[in-house]
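Enquirer: Mind folding the following:
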Amino acid sequence: MGGRGQDRVGVAMRGSSPPYQDLREAVSSFFPELVEDLARLVSIRSISASGSHAGEVRRTGEECARLLQASGYRDVRLLEIEGAHPAVYGHLPGPGGAPTVLLYAHYDVQPVGDLEVWETEPFDAVVKEGRMYGRGTADDKCGVIAHLGAARAFGGSPPVGMKVFLEGEEEIGSPNLEAFLERYEDLLSCDAVVIADAANWAVGVPAITTSLRGLLGCIVEVRTARLGGHSGVFGGLFPDAITTLVRLLSTLHDEKGDVAVEGLVGSEETDLEMPVDDLAENLGAVAGLETIGTGSAASRLWTKPAISVLAVDAPAMSEAINLLVPVARAKVSVRTAPGQNPESARQALSDHLRENLPWGAQLSVDFVEEAKGFQQVPSHPAIEAWRSGLEAAWGVPAVEKGEGGTIPFLASFARVFPDAPLLLAGIGDPGSAIHAPNESLDLGELEKAIVAEAAALRILGAGAGRP
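Expert: Below you'll find the model as predicted:
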């Protein structure tokens, strides 16, 4: 992975009007309407994780279809698969012989969480100091708006073919995405795929995400007895399951906090400095909390494995009695390095747990999640076009960065469209609080993202890195 991008040919036209000025002016003229469109989408409670909101998810898909049509897309339709929330499709053909780009975003959102922490109503978009607050503003209804705006910037005559695919199940792990891609493979065929579901480096600094970590999730169960027994009668001679589980989980890290599972690979990233203090503030870390692990912060977040315990299943405090607890469970999440083979990672974790299980207890490990990491191809015309488009819109080179999270559906796109490179661009920023209360989006960044997408498509259509 590189650091900040180098100067791009044709992006800076010193001594003349700014490049892509026509696109800037076009986007500026209708941007207030797009802000209203985003607010309208935010107002619909498209929470895909709850069956009780299925109607709202579909209504959001229908609204997206209406907006695609109004923006000039043709052949707009809902794509259906039994038992799935609908996807939305639209196509704006380009000139003969021009490449076709598939533009992805998702319109479903996460549950709102603790309403007491929200400073605004989650589904009532509010603009304060240039940011729009509301669930889905940054993740990922802004991506829908970006694809609408880029189409409108060309007045119905884009320099490349533009296909839009809007998913309604991303926040529940995209369980049907591969089925959608396979069923509608001919309809969605393309030369490149642009995923508008990442984040920029900072407000004012765009980014291309070049790598993502993979994911393993498992339930670890430790059993020490069939029924358990009185702690006064058996305690001191036999272990309880909670203590046994805690000791086992503690072996996943060494004393410095590095992952201690042999076979989980990682690499060092030294090109970029991470704003650790800002990250701690965004986390809400308690005063004096130390970081864990060794190496650069970027490595620990992007290119090295991380293991977290997400939940523990044991008696609640209110139900505790003087009993040696016979069984305890924990959900363990592993973020694997981008190049890690999922099968080898699963075997490494399983072997480690069995080899480090204390005191002869019984162990079961049930793997419930698995997703491969992502590494961007090093070079492609679409990637070069996006680099130039981002710099043209923001006026600074794009940072090429990793992210510590996982987008499981990228593997589905790679399998169905193996010759189409994947490119991850985003609109949110580190302060967008995606998945958390008070999610928000900087509207100035959204306008720049639309200009960047339109500029990149023009560059790609021209076949050269110049306006």
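
Enquirer: From here on, just use CA atoms for contacts and neighbour counts.
Expert: Will do.

Enquirer: Pull the residues that contact stretch 272-292.
Expert: Contacts with stretch 272-292, where a contact means C-alpha atoms under 8 Å, 6 or more residues apart in numbering, come from 3, 256-258, 296-298, 430-431.

Enquirer: how about a cut-off of 7 Å?
Expert: With contacts defined as C-alpha atoms under 7 Å, 6 or more residues apart in numbering, stretch 272-292 is touched by 3, 256-258, 297-298, 431.

Enquirer: How about stretch 435-444?
Expert: With contacts defined as C-alpha under 7 Å, 6+ apart, stretch 435-444 is touched by 110, 112-113, 117-119, 130-135, 137-138, 428, 432-433.

Enquirer: same thing but 6 Å
Expert: With contacts defined as C-alpha atoms under 6 Å, 6 or more residues apart in numbering, stretch 435-444 is touched by 118, 130-135, 137-138, 428, 432-433.

Enquirer: can you check stretch 296-306 too?
Expert: Contacts for stretch 296-306 (C-alpha under 6 Å, 6+ apart): 266-269, 334-337, 402-404.

Enquirer: The same query, at a cut-off of 7 Å, please.
Expert: With contacts defined as C-alpha under 7 Å, 6+ apart, stretch 296-306 is touched by 212-213, 259, 264-270, 272-274, 334-338, 402-404.

Enquirer: Same question for stretch 319-330.
Expert: 219-231, 235, 240-242, 245, 309, 311-314.

Enquirer: buried subset of those?
Expert: 219-225, 228-229, 231, 240-242, 245, 312, 314 (16 or more other C-alpha atoms under 10 Å).

Enquirer: Among those residues, which ones are in helices?
Expert: Among the buried ones among the contacts of stretch 319-330, the members falling in helices (DSSP state H) are 231, 241-242, 245.

Enquirer: For these, please prepare JSON lines with the additional fields distance to residue 290.
Expert: Shown next, in JSON lines, are those (distance: C-alpha to C-alpha, whole Å):
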{"residue": "231", "distance to residue 290": "36"}
{"residue": "241", "distance to residue 290": "29"}
{"residue": "242", "distance to residue 290": "26"}
{"residue": "245", "distance to residue 290": "24"}
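
Enquirer: follow-up on the earlier one: ok, which pair from the contacts of stretch 272-292 is furthest apart?
Expert: Across the contacts of stretch 272-292, no pair lies farther apart than 256 and 431, at 28.6 Å, counting by C-alpha to C-alpha.

Enquirer: the more surrounded of the two?
Expert: The neighbour count for residue 256 versus residue 431, taken as other C-alpha atoms under 10 Å, is higher for residue 431 (18 against 11).

Enquirer: what's the most distant pair in the buried ones among the contacts of stretch 319-330?
Expert: 219 and 231 (26.3 Å).

Enquirer: returning to that earlier point: hmm, which of the contacts of stretch 296-306 are the buried ones?
Expert: By neighbour count, with 16+ other C-alpha under 10 Å, the contacts of stretch 296-306 hold 212-213, 259, 264-266, 269, 272, 334-338, 402-404 as buried.

Enquirer: One more, so I can put them side by side:
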Amino acid sequence: MTDTQQSAPATDPALLDALREQVQGDLPTTIADLSALVRIPSVSWSAFDPAHVRRNAEAVAELARGTGVFDEVRIVRSAVDGDTPDGASDATGTDHDGVELGQPAVLAVRPARNGKPTVMLYAHHDVQPQGDDALWETPPFEPTLRGDRLYGRGASDDKAGVMTHIASLRALHARFGDDLDLGIVLFVEGEEEFGSRSFRTFLREQKEHLAADVIVVADSDNWSTEVPAITVSLRGNVTFKLTLTTLEHASHSGMYGGAAPDAMLAMVRLLSSLHDDQGSVAVDGLTAYDAPVPARSEDEFATDAALVPGVKPVGTGDVLSRMWFQPAITVTGMDVPSVANASNTLLPSVSARVSVRVAPGQPATEAYAAVERHVHSHTPFGARVEISEPDAGDGFLVDTSGWAVREARTAMTEGWGAAPVEQGIGGSIPFVSDLAAEFPDAQILVTGVEDPDTRAHSPNESQHLGVLHRAIASETVLLARLATRG
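Expert: Purely as a prediction, here's the structure:
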């Protein structure tokens, strides 16, 4: 996790200057195209209108065609994993044989020529729901420029990742034209924010088109707005709905309170058992990963994480180790009456959404089993327990010894003007492990356009335009280096 790793030789100065000039000149168009994508509310969750995701896929496909790079650009929908029919899914998105299809992805392909490598460029075009509109300073789907940041849902996560690929390909085509021998696959997923439910089916069906020597995943963070990062570790994740029931029906809290166990009391007691007094996870069987981390003080962390004055960080050990290499458990939602609608009754049943971040190196299924055992052994008062809607994804550790990482270090240094930091990420990108399993010989690079103040998934998400510019420059240099690689 350092910035002192080996890089490849420098890029030819004339080529580097030409690429930088092209990226700079195209930047206004890039920002305008990004703004147009942000205006499409492409939330992939089942409760939202899928027509917006389809419209967004069509817009991305048109951008891909406009690069002039690809021999073929398609919009593809695959069956949700575990629901695959005997025949292949079609590209129109029409259900057949009663099979549920995932959200539309964009797949564009240019085969390699003359022995050059092939690179897959991944991003996703779907976005999180906007949440409470009242918490946004500007409308979530109206891109708004304030200072050096473009605000809007998906402005960074991950429509800026999409535009990083598109802008890099435009610059590459402007420099090489039809003489480009580099193989390129553009894969823009449409349901990453909804669990990538059809991802594995898509990989199996499109394997021959997706095969690549290098995979660039543009869906991560940077160290700062001035220093890039290569993400080399990701935590896994486990989520589930937890429901506790103690009563057949609601009862008067004055008549029965003090003797009848209400479900809220049982839920509070159970959830509190998940952590110790320092806030560290207290579930037997959840493991941590041991690796060195850069120094970061708790005061710096408090500023980055926007802690309210007086609030202290939870957990023990180095701050970054807690975020990258230790498990974490968060209750992300509860189904209970609101304060405004609260009545003097004992609640018969309470549900919570529980999110577990799993340390890299531990299988998500093993972590889920550990949490499930804990829940059943710590549920108080004999409450009835139901665990439903489970979802799990493995973490990932990137092999940094390959030539592609060395090429990326040089490209980032030249594109940003600063050497990249190799960092872990506390979040999860479970499909990266799926990519590694399907393409074990491919070298995976996890990059991104976010920074510590992006606020992805939160109100007032934004993209720092300087970071966007430097990310495009870096990826363009990387692609040019791969295209001229012996």
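
Enquirer: Superpose the two chains and report the TM-score.
Expert: TM-score for the superposed pair, counting by TM-score structural alignment, normalised by the length of structure 1: 0.91. Supporting figures: 460 aligned residues with a C-alpha RMSD of 2.4 Å.

Enquirer: about what we covered before: in strands, which of the contacts of stretch 435-444 of structure 1 appear?
Expert: Those of the contacts of stretch 435-444 of structure 1 mapping onto strands are 131-133, 428, per DSSP state E.

Enquirer: gap between the one helix or strand residue 28 of structure 2 maps to and the chain center?
Expert: Element membership for residue 28 of structure 2 (DSSP states H and E) is helix 13-38. With C-alpha atoms, centre = their mean, to the nearest Å as the basis, helix 13-38 of structure 2 stands 24 Å off its chain's centre.

Enquirer: Stretch 38-50 of structure 1 now?
Expert: Centre to centre, stretch against its chain (C-alpha atoms, centre = their mean), the figure for stretch 38-50 of structure 1 is 18 Å.

Enquirer: What's the match for residue 433 of structure 1 in structure 2?
Expert: Matched by TM-score structural alignment, residue 433 of structure 1 corresponds to residue 455 in structure 2.

Enquirer: what do you get for residue 273 of structure 1?
Expert: Alignment note (TM-score structural alignment): residue 273 of structure 1 maps to residue 295 of structure 2.

Enquirer: what's the answer for residue 133 of structure 1, then?
Expert: Per TM-score structural alignment, the equivalent position to residue 133 of structure 1 in structure 2 is residue 151.

Enquirer: Just give the number of residues close to the closest residue to its match other than its chain neighbours.
Expert: Excluding the flanking residues, the one nearest residue 151 of structure 2 by C-alpha to C-alpha, 6 or more residues apart in numbering is residue 462, at 4.1 Å. Using other C-alpha under 10 Å, residue 462 of structure 2 is surrounded by 28 other residues.

Enquirer: where does residue 462 of structure 2 sit relative to residue 144 of structure 2, distance-wise?
Expert: Distance of residue 462 of structure 2 to residue 144 of structure 2, computed by C-alpha to C-alpha, to the nearest Å: 9 Å.

Enquirer: so what's in contact with those two at the same time?
Expert: Common contact partners of residue 462 of structure 2 and residue 144 (C-alpha under 7 Å, 6+ apart): 150-152.

Enquirer: Distance to residue 350 of structure 2 added to the residues you listed, as CSV?
Expert: Listed next are these as CSV, based on distance: C-alpha to C-alpha, whole Å:
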residue, distance to residue 350 of structure 2
150, 40
151, 36
152, 34
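
Enquirer: for those residues, which one is nearest residue 16 of structure 2?
Expert: Relative to residue 16 of structure 2, the closest of these is residue 150; by C-alpha to C-alpha it sits at 27.3 Å.

Enquirer: Wait, the closest one touches residue 141, no?
Expert: No - shown here, residue 150 of structure 2 and residue 141 do not form a contact pair, counting by C-alpha atoms under 7 Å, at 11.4 Å.

Enquirer: Those two - which one has more neighbours?
Expert: The residue with more neighbours, out of residue 150 of structure 2 and residue 141, is residue 150; 24 against 20, by other C-alpha under 10 Å.

Enquirer: how about the more buried one, what does it touch?
Expert: Applying C-alpha under 7 Å, 6+ apart to residue 150 of structure 2 gives the contacts 143-144, 462-465.

Enquirer: For the residues you listed, could you give me JSON lines that also reports distance to residue 224 of structure 2?
Expert: Converted to JSON lines, those look like this (distance: C-alpha to C-alpha, whole Å):
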{"residue": "143", "distance to residue 224 of structure 2": "22"}
{"residue": "144", "distance to residue 224 of structure 2": "22"}
{"residue": "462", "distance to residue 224 of structure 2": "14"}
{"residue": "463", "distance to residue 224 of structure 2": "12"}
{"residue": "464", "distance to residue 224 of structure 2": "10"}
{"residue": "465", "distance to residue 224 of structure 2": "13"}
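
Enquirer: quick revisit: any of the contacts of stretch 272-292 of structure 1 buried? List them.
Expert: 258, 297-298, 431.

Enquirer: So which of the residues you listed are in strands?
Expert: Secondary structure assignment by DSSP E places none of these in strands.

Enquirer: Tell me the one among those nearest to residue 63 of structure 1.
Expert: Nearest to residue 63 of structure 1, judged by C-alpha to C-alpha, of those is residue 431 at 27.7 Å.

Enquirer: how much space between the closest one and residue 279 of structure 1?
Expert: Look at residue 431 of structure 1 and residue 279 of structure 1: by C-alpha to C-alpha, they are 9 Å apart.

Enquirer: what's the answer for residue 53 of structure 1, then?
Expert: For residue 53 of structure 1, the distance to residue 279 of structure 1 (C-alpha to C-alpha) stands at 33 Å.

Enquirer: would you list every one of the helices in the stretch 1-150 of structure 2?
Expert: In the stretch 1-150 of structure 2, the helices defined using DSSP state H, counting those that start in this stretch lie at 13-38, 50-66.

Enquirer: So which bits of the strand or helix carrying residue 301 of structure 2 are buried?
Expert: In this structure, residue 301 of structure 2 sits in helix 298-304 according to DSSP H and E. Neighbour counts using 16+ other C-alpha under 10 Å place residue 302 of helix 298-304 of structure 2 among the buried residues.
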